[in-house]
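J.: Mind folding the following:
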Amino acid sequence: MKPIAKLTIAGAVAAIVLSTLGAGAFDFPQDLPARKPGLWESVTTGMQGPLQIEHVKRYCLDLRSDRALHESYVLGRELSVIYEDVGCEQPKLALSANVMSGEMICRTNSAEDAETAGKDFRWTATFKGDTEVVIEEQNEARDILFSGEDHFVERQRWMGECPADQKPGDMLEISVKTNGVETYKKPPSNILEGLVIKRKLIKEAKEINERLGPL
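T.: Just a heads-up that it's a prediction; the model follows:
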């Protein structure tokens, strides 16, 4: 598996968000429930390999940023493995009653790796009305860096109206803990702008993987 240096993006992202977002990259169910517009809090707990994770963040949602958050979730998983020369299939997404299920299979491009080498992402999102969502995620990585299993539960709840200084899509990390110890919190960001960055990074990484070829 060949290492690939992470790429940086120059220039202001905000100015190109509206022209770059366009249609979503994934075929989400048309009748996917929408989260109520306003301020949401997300609390994620679980295990990433041997590490205990606790992550609290808040974001301001409207209809557009709500849909963007779903896509950002999937792209984030793909982005976590693509620099290890791993390619992901289109995710399989389905809705049954109030539960959306997702599965994305990612495999290495190396000719020396087993056919099962890579990472499988599986998750469900249970919508409890429009003010509460519970996401359960179970992942398994084999024969790549950070191999092992991950399991997370993310509980999202509506808190009320967005603060006056927040616009739709704005996100703020409240707490990030690993094994009970507070770690680095990212500066305030925006879901829509972050979506543009993730799409660009994945596109460039795919081009590099294709140019270098499998090893």
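J.: alpha carbons only for contacts and neighbour counts from here, please
T.: Will do.
J.: what residue is smack in the middle of this structure?
T.: By Cα atoms, centre = their mean, the chain has its centre lying nearest to Y73, at 2.5 Å.
J.: for the protein, what spans make up the helices?
T.: Under the criterion DSSP state H, helices of the chain are mapped to 17-21, 63-82, 191-212.
J.: closest one to V99 among these?
T.: helix 63-82 (13.6 Å; Cα to Cα).
J.: what's in contact with whichever strand in the chain runs longest?
T.: As assigned by DSSP state E, the longest strand anywhere in the chain is strand 148-160. The contact list for strand 148-160 (Cα atoms under 8 Å, 6 or more residues apart in numbering) reads 36, 38-49, 131-142.
J.: do that again at 7 Å, thanks
T.: 38-49, 131-142 (Cα atoms under 7 Å, 6 or more residues apart in numbering).
J.: what's near enough to touch M47?
T.: M47 neighbours (Cα under 7 Å, 6+ apart): 53, 150-152.
J.: same question, L192
T.: The contact partners of L192, taken as Cα under 7 Å, 6+ apart, are 17, 65, 68, 169.
J.: Second chain to compare with the first, below:
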Amino acid sequence: MKIRLSACLLCLLAGAVAGPAFALDFPARKPGLWEIQTGDGTGKGPAGAHTMQQCIDAASDKAMRDMGQGMGKDMCSKQELRADGGKLVMDSVCKIGNTTATSHAVLSGDFNTAYRMESKSSYNPPLMGRAEGASVMEAKWVGPCKADQKPGDMVMSNGMKMNVLDMMNTRPKK
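T.: Down below sits the predicted model:
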């Protein structure tokens, strides 16, 4: 259950990754249906790849970027984004419960047809028994959203469907 929950959280963050606003703005993603595969880069074991689909339009993509920015303000003491040779490089230091996560990520792609993020993190104290972690996220635009989908809809690899915008609107306000 912990692995599924963390995979779900990773997928939610993957949707928001097109996003937290730092000193440099992330490019907006092309509206439509995106297929996002996340994993540890090896494709092996319980941390192997998970694939989800996400339907977005300009407003839902912006809302997810704003959500990522809010999460970053609440959890992170450092968030830096810079352009480096046609790629975006992110460095962050964030609190996850009692653990401090120090992460470095590199994003590449055009955000119209595909993008990729490779990240490495260290956890102090270890998070769920791990002192280090790596992940790879690959996203590709697959076409218009399906007829039964609305912006914000995500379909997880296990078939579970949720709407991130609805979840954001029902969470308690601070």
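J.: Translate L107 of the second structure into the numbering of the first structure.
T.: By TM-score structural alignment, L107 of the second structure lines up with A125 in the first structure.
J.: separation between the nearest residue to its match once chain neighbours are set aside and R142 of the first structure?
T.: Excluding the flanking residues, the one nearest A125 of the first structure by Cα to Cα, 6 or more residues apart in numbering is I135, at 4.3 Å. Separation of I135 of the first structure from R142 of the first structure (Cα to Cα, to the nearest Å) stands at 23 Å.
J.: again, but for H55 of the first structure
T.: Distance from H55 of the first structure to R142 of the first structure, by Cα to Cα: 25 Å.
J.: Likewise for E193 of the first structure?
T.: Applying Cα to Cα to E193 of the first structure and R142 of the first structure gives a distance of 32 Å.
J.: do the same with I202 of the first structure
T.: 21 Å.
J.: sorry, back to before: what residue of the second structure matches up with the residue nearest to A125 of the first structure?
T.: Looks like I135 of the first structure aligns to M117 there (TM-score structural alignment).
J.: How many residues are close by that match?
T.: Other residues within reach of M117 of the second structure by the criterion other Cα atoms under 10 Å amount to 22.
J.: who's in contact with it?
T.: By Cα under 7 Å, 6+ apart, the neighbours of M117 of the second structure are 105-108, 136-138.
J.: next one: K150 of the second structure
T.: C55.
J.: try it again with 6 Å
T.: Neighbour list for K150 of the second structure: empty [criterion: Cα atoms under 6 Å, 6 or more residues apart in numbering].
J.: Next one: it relative to M160 of the second structure, how far apart?
T.: For K150 of the second structure, the distance to M160 of the second structure - Cα to Cα - is 15 Å.
J.: from what I can see K177 of the first structure touches E54, true?
T.: Yes - K177 of the first structure lies in contact with E54 (Cα atoms under 6 Å); the separation is 5.1 Å.
J.: neighbour count winner among those two?
T.: Per other Cα under 10 Å, whichever of K177 of the first structure and E54 has more neighbours is E54, with 21 against 17.
J.: Need the counterpart of R67 of the first structure in the second structure.
T.: By TM-score structural alignment, R67 of the first structure lines up with K62.
J.: likewise D170 of the first structure?
T.: Using TM-score structural alignment, D170 of the first structure lines up with D153 in the second structure.
J.: Having no further points to raise, I will conclude here.
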